[in-house]
Structures are given as structure tokens and as C-alpha cells.
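Participant: here you go, sequence then predicted model.
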Amino acid sequence: MRKITKAVIPAAGLGTRFLPATKAMPKEMLPIIDKPTIQYIVDEAIESGIEDLIIVTGKGKRAIEDHFDNAFELEYRLMDKEKLELLTEVQRSSSIDIHYIRQKEPNGLGHAIWCARRFIGDEPFAVLLGDDIVVSEEPCLKQLIQFYEQMNASIVGIQPVKESETHRYGIIDYTEQMGRLYRVNKFIEKPTKGTAPSNLAIMGRYILEPEVFDFLEQQEKGAGGEIQLTDAIQRMNEVRPVYAYNFHGTRYDVGEKLGFILTTIQFALQNDELRTPVLSGLKEILQEEKMLKIV
């Protein structure tokens, strides 16, 4: 069985939900406190044992490459001023080999993954989506890698969502549950409201065997008129089993405005330096809102 050493991070989306902020800045570079969202994803990959990353970018995404490059002048200034803790954080972002390829047309997630096929070759690989930050004692991706090593089969990360939100996700229809592991009958991309076979949603973490490229090669369009990764996984599942794993950890949705704001607040409350002033500020805001309603 081959070891998982490569991972793909798709980062070619237009970020329309965050316009005008993302007109010139990639949405992946929007910060949660003091770290861009994509840094959380890369950190998870590093902590899971990934050795080579390929980030699939698009037009206007140069800031991502700059962030993960060495910044010699900045590092020298931090060293000169003996800001060693901050220096370590800055250097952390350039501690792994990262490669880049451009998705020339916004044809969907499946197409973005297909763009990385030559980099992956005939190896099993990981996929991490940037809209989902997962906080867990053991990295989410590492959990999936361990099950891949046990099952020797493709596996996707899932968690339950509210029934009213199933139309926003890829959903699994399963035939067998083995603890947190599920044998999947069918993967369905964004089912229409009221038709989802379960509330178990795919949450942006995958371990895939290279055969998935054979199905992505067909370039068939699905939901939203785009080439969907979920559809290719389902076609692969019809040939060889693909499993789903309900991973341990808290998942934060940073792909839309409300989730991004709530995630920022929650991360601030988990920060020893920020927790007290943030709580104080929130109390003042709530008090002002209460007074306005009285008036």
C-alpha cells in the first residue's frame, strides 16, 4: 500500500460571496485573527504528514504564492529586533514544498482537482478544501489517512448537518455503519430540498485513489453546470468501494460571510490575549442593542 504524501488544495474560486473585499485579494488570504484561512489548511496538511502540496490557483491569486514564499527582508528585520516567536510563525508558512498550477477556467471543483493530475501521477492523494477549517486534537486529515491505511480504499470526511441545510452539501446515502465509518451506496451533490437520504455531509477532506482522474477526464458537468468532484467519486464508487468517515473535531465554515464572522469571534474567544477584551466589547454591543430596542 502506498503512503499518502501528496495533497491538493483548490484555491481558484472567485470569492464572489466576499466582494468587494476579494476584488484584489484572494478569499483564501482573508485572515481569521492574524492568520489567512489557507494557512490553517496548510498547517493541517503538514501536521498530517503531507510532504508535497499543490495549490490550484486562478487569476489574481499571486498573494497566495507570496505568502508561502520566503520573505528574507522581513525575516531579517524580525531576527534583528529579536522577535523570535513571530519569526518562527512567519517561517512556518514556507516550511513545506508547495507547487502551483492555474485553473484557467472556473469549471468547478472536479475540474480543479483534474488540473493537478500530472503532479499526482499514479499515487493516492489528499484533498483539502479551504472553506472548512477543522479544529481537533488529532488533525482531521490524519484521521482519514489512518483509515485509508486500514481499508486501502478512498475515503471522504463527513459530519452531520441540519436537515434544512443538506441542499448545500454533498450528501451520502449509506448501506452500512461501522462506528464512525460508513459504507456508501451513493454520493449525491447538493440534493434538492427534502430529498436528501441522510444528513451526513461531505466536509472538505478526502483521500482519493488516482483512478478518480479517469472519471474526471470525462469532464461531465453536474450541479450548477460545473464539473463536480462528488459525481466523479460516485462513479468510482460504482467500480470500487469508497468509504465515509465521521471525523472527530469541530468544523468551521469560512466560505460565507456569517460563518466567517462567527469563526473569527470563536477563535478570538479561544485566544488568551483577546478573550477578555472581545467579551467586554461584545457585552457593550449587546447592551447598546438592548437600549436601542427600549428607546
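Facilitator: Okay, I see it. Numbering: from 1, shown residues only.
Participant: every contact and neighbour count from this point should use C-alpha atoms.
Facilitator: Noted.
Participant: please report the number of neighbouring residues for Gln219.
Facilitator: Using other CA atoms under 10 Å, Gln219 is surrounded by 17 other residues.
Participant: what's the following helix or strand after the one helix or strand Ile41 maps to?
Facilitator: Taking DSSP states H and E as the definition, Ile41 sits inside helix 37-47. For helix 37-47, the succeeding helix or strand toward the C-terminus, using DSSP H and E, is strand 52-57.
Participant: show me what that following strand is packed up against.
Facilitator: For strand 52-57, the elements it packs on are strand 6-11, strand 97-102, judged by 3 or more CA pairs under 8 Å, 6 or more residues apart in numbering; DSSP states H and E.
Participant: just name the most buried of the ones you listed.
Facilitator: Comparing the helices and strands packed on strand 52-57 by mean neighbour count (mean count of other CA atoms under 10 Å), strand 6-11 comes out on top with a mean of 25.
Participant: hmm, who's touching the next helix or strand after that strand?
Facilitator: Per DSSP H and E, the first helix or strand lying C-terminal to strand 6-11 is strand 31-32. Applying CA atoms under 8 Å, 6 or more residues apart in numbering, the contact partners of strand 31-32 are 37, 260, 263-264, 267.
Participant: then this one, side by side with the first:
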Amino acid sequence: MKVRKAVIPAAGLGTRMLPATKTVPKEMLPMVDKPVIQYIIEEAVASGIEDILIVTNRAKSAMDDYFDYYPELETRLNQAGKDKELAEVRGAADLANIFYVRQKETKGLGHAIGRARRFVGDEPFAVLLGDDIMRAKKPVTLQLVEAAEKYGASAVGVQRVATEAISRYSSVKIAPLEERVFSVSDMNEKPSPEQMFSNYAILGRYVLTPDIFDILERVKPGYGGEIQLTDGLRELCQNSRMVAVDFEGRRYDTGNLNGFLEATIDFALDHPAAGPWLRGFLKEKAAQL
């Protein structure tokens, strides 16, 4: 079992980040000096992924343009001797083999993943949600890939969340296998505290076997009237092996303003150019409060 492909669902309407996302895809919002989706693609590449499919919609052609060559700009940068900027612009286009497919109707995450069937074929594949940025020493996707390959199983990335927060996530029913790795026997989408299986919630990263596609084709609309990936995963884990990886790292939900600002500040503090200035700026502001 070798994971070489990844799918990034990025067809959502971005309603949590309006009005900025009325014309700019939320995945293209700049976080420090790169768009959000570039961090996600870099994580996939660092995890050994070779081919990436981005599931988009008709309003998100900016992503296609961004990960392409821009001869006029590159020529101007070259003529101006701006070698660093030229390398950064060309490097974004050369990150990976990137493909696109449109989700023509907004029918949920499960429906978006189903659009990747021809791209995936009969191989296992990773899924990285377009809202979730992970900050970790070892890429979170790689942590899942290693567990999936070791156990010959699908894998979901999980972390513990507070009981009062579980209704925003999918809760998993688990049994321990080894440190930070569990077997999964059931799950449910956005449960109440009374309905939850555990405080472990699925957070934005998956490695799935192609069996999921047949399941998603017959899944009925669930929570919110949409085809929920969790409903498909629930059947998958009940019919084949699935593990949950309590991944090491920090997850940021950049699909909402608070999460976006948290991620921006944390990544900016580590940026070699912006970090020293930002530390001084924040200390000055904090002293004024």
C-alpha cells in the first residue's frame, strides 16, 4: 500500500469569511506571504505525494492560475535581477503535478470527494481539507500515511476536543492499538455530548482506500441535506480496517476569522523577515492595552 495521490476539496463558498471571499477564493487568501492552499500543498509534497487533485468550482479559477507559469512576470523579474522573487514565483508552479476538477453542485464534502474517482483509480489516497492548516515537525499527512501503510488500512487524523465543542466535528469510537494510534469501529457527524463516541474528533486529514467511492455513490443526504463524508467513512470503517492517528501538531481552521488570524500570527512570528518586527509590534500593542 503506497500513497502517491492526494485530493484537496476546495469548492466551498467561503461563507464564514465574507465579504472577502465574495470574489477571492478562501483558499487563496494570503497568510503572511503565501495563499492558504500553498501551505496545504507543501504539506502533501513533504509527505511523499506526487499527484494532487484540487476539487474547485466555477468561481475559483484563481487557484489554477496561481499554480501555473506566468511568463510575463517571470521575464520582468529576470530582467530586474530579482532572482529570489523569480524562484518563489516559479517554485509555486513546480511544487507538484496539480490537476483540477469542478464540483458542479454544492452537495457536501462526500460529494466533492466522489468527484475524484477517475483521478484516484484503484489506489489509496490522502485527503487534505482546504480550510485546515497543520503546523507540525513531521507533516500530519505523513503521520497518517505511515500508519495507513503499516496497518494496510484507511486512516483519519484525530485530536481530543472539549465535550462542549464535539458538536462541531465527527466523533470516533476507538480502541487502542499503539501509542497515538487506535482502531476505529464507528463514528458520527456533529453529535451532541450525549451522542458522542469519544472526545476524539476528526480534524481535516484522511488516508482512504478507493472502496470509499462505491460507498459515497449510495450514501443518502445527511446532516444539512448534504452528502456527508462521515456517513461514508462510517460504513467504510464497519466493513474494512480503519485507524485513527492522534497526530502531533497544531491545527488551524483558517475558514473562520479567528483561526485565520491565529495562523497568520503564528506563521508570521516564525518568518525570517517578518518575525522580529512582529514581536516588537505585538509587545508595543500589548503594553497599550
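Facilitator: Structure's in. What do you need? Since we're looking at a predicted model, the values are computed, not measured.
Participant: how close are the two chains, by TM-score?
Facilitator: For this chain pair, the superposition-based TM-score is 0.95 by TM-score structural alignment, normalised by the length of the second structure; 288 aligned residues with a CA RMSD of 1.5 Å.
Participant: dump the helices and strands packed on strand 52-57 of the first structure to CSV, plus distance to Asp231 of the first structure.
Facilitator: What follows is these, written out as CSV (distance: least, CA to CA, whole Å):
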stretch, distance to Asp231 of the first structure
strand 6-11, 17
strand 97-102, 22
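Participant: figure out which of these is closest to Tyr243 of the first structure.
Facilitator: Nearest to Tyr243 of the first structure, of all those, is strand 6-11, at 18.5 Å by CA to CA.
Participant: what does that closest one contact?
Facilitator: For strand 6-11 of the first structure, using CA under 8 Å, 6+ apart, the contacting residues are 28, 45, 50-58, 109, 112-113, 116, 120, 124-130.
Participant: mean deviation of that strand from the second structure?
Facilitator: Its matched residues in the second structure lie on average 0.6 Å from strand 6-11 of the first structure after superposition (mean CA distance after the TM-score superposition for the first structure).
Participant: aligned partner of Leu278 of the second structure in the first structure?
Facilitator: Residue pairing (TM-score structural alignment): Leu278 of the second structure is matched to Val278 of the first structure.
Participant: now Val120 of the second structure
Facilitator: Val120 of the second structure maps onto Ile120 in the first structure, by TM-score structural alignment.
Participant: who's in contact with that match?
Facilitator: Ile120 of the first structure touches 6, 210, counting by CA under 8 Å, 6+ apart.
Participant: can you tell me how far it sits from Glu284 of the first structure?
Facilitator: According to CA to CA, to the nearest Å, Ile120 of the first structure and Glu284 of the first structure sit 52 Å apart.
Participant: buried subset of the contacts of strand 6-11 of the first structure, written for ChimeraX?
Facilitator: Paste this into ChimeraX to select the buried members of the contacts of strand 6-11 of the first structure, with burial taken from 16 or more other CA atoms under 10 Å:
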select :28,45,50,52,53,54,55,56,57,58,109,112,113,116,120,124,125,126,127,128,129,130
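Participant: could I get the full set of helices for the stretch 151-295 of the first structure?
Facilitator: Using DSSP state H, counting those that start in this stretch, the helices of the stretch 151-295 of the first structure run over 212-216, 229-237, 257-269, 275-294.
Participant: Gln91 of the first structure: which of those helices is closest?
Facilitator: helix 257-269 (22.0 Å).
Participant: name the nearest residue to the residue nearest to the spatial centre of the first structure, ignoring sequence neighbours.
Facilitator: In the first structure, the C-alpha nearest the mean C-alpha coordinate belongs to Leu129, at 2.5 Å (CA atoms, centre = their mean). What sits nearest to Leu129 of the first structure in space, not counting adjacent residues and going by CA to CA, 6 or more residues apart in numbering, is Gly204, at 4.8 Å.
Participant: residues contacting the one you found?
Facilitator: 127-132, 157.
Participant: okay if I get those as TSV plus distance to Lys142 of the first structure?
Facilitator: TSV is the format used below for those (distance: CA to CA, whole Å):
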residue	distance to Lys142 of the first structure
Val127	12
Leu128	12
Leu129	15
Gly130	17
Asp131	18
Asp132	15
Gly157	11
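Participant: distance to Phe147 of the first structure and secondary structure for the residues you listed - can I get that in TSV?
Facilitator: Formatted as TSV, the contacts of Gly204 of the first structure follow (distance: CA to CA, whole Å; DSSP: H, G, I helix; E, B strand; the rest coil):
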residue	distance to Phe147 of the first structure	secondary structure
Val127	15	strand
Leu128	16	strand
Leu129	19	coil
Gly130	22	coil
Asp131	23	coil
Asp132	20	strand
Gly157	11	strand
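Participant: show the contacting residues for the closest residue to Met1 of the second structure other than its chain neighbours.
Facilitator: Residue nearest to Met1 of the second structure in three dimensions, not counting chain neighbours: Glu149, with 5.5 Å by CA to CA, 6+ apart. Applying CA under 8 Å, 6+ apart to Glu149 of the second structure gives the contacts 1-3.
Participant: map Phe147 of the first structure onto the second structure.
Facilitator: Match for Phe147 of the first structure (TM-score structural alignment): Ala147.
Participant: in what helix or strand does its match lie?
Facilitator: Residue-wise, Ala147 of the second structure maps onto helix 140-151 under DSSP H and E.
Participant: for Asp266 of the second structure, what are its contacts?
Facilitator: Counting by CA under 8 Å, 6+ apart, Asp266 of the second structure has no contacts.
Participant: distance check, it against Phe281 of the second structure.
Facilitator: The spacing between Asp266 of the second structure and Phe281 of the second structure, counted by CA to CA, is 14 Å.
Participant: same question, Asp68 of the second structure
Facilitator: Distance, Asp68 of the second structure to Phe281 of the second structure, using CA to CA: 36 Å.
Participant: quick one, which of these two is more surrounded?
Facilitator: Set side by side, Asp68 of the second structure and Phe281 show more neighbours around Asp68, with 15 against 11, by other CA under 10 Å.
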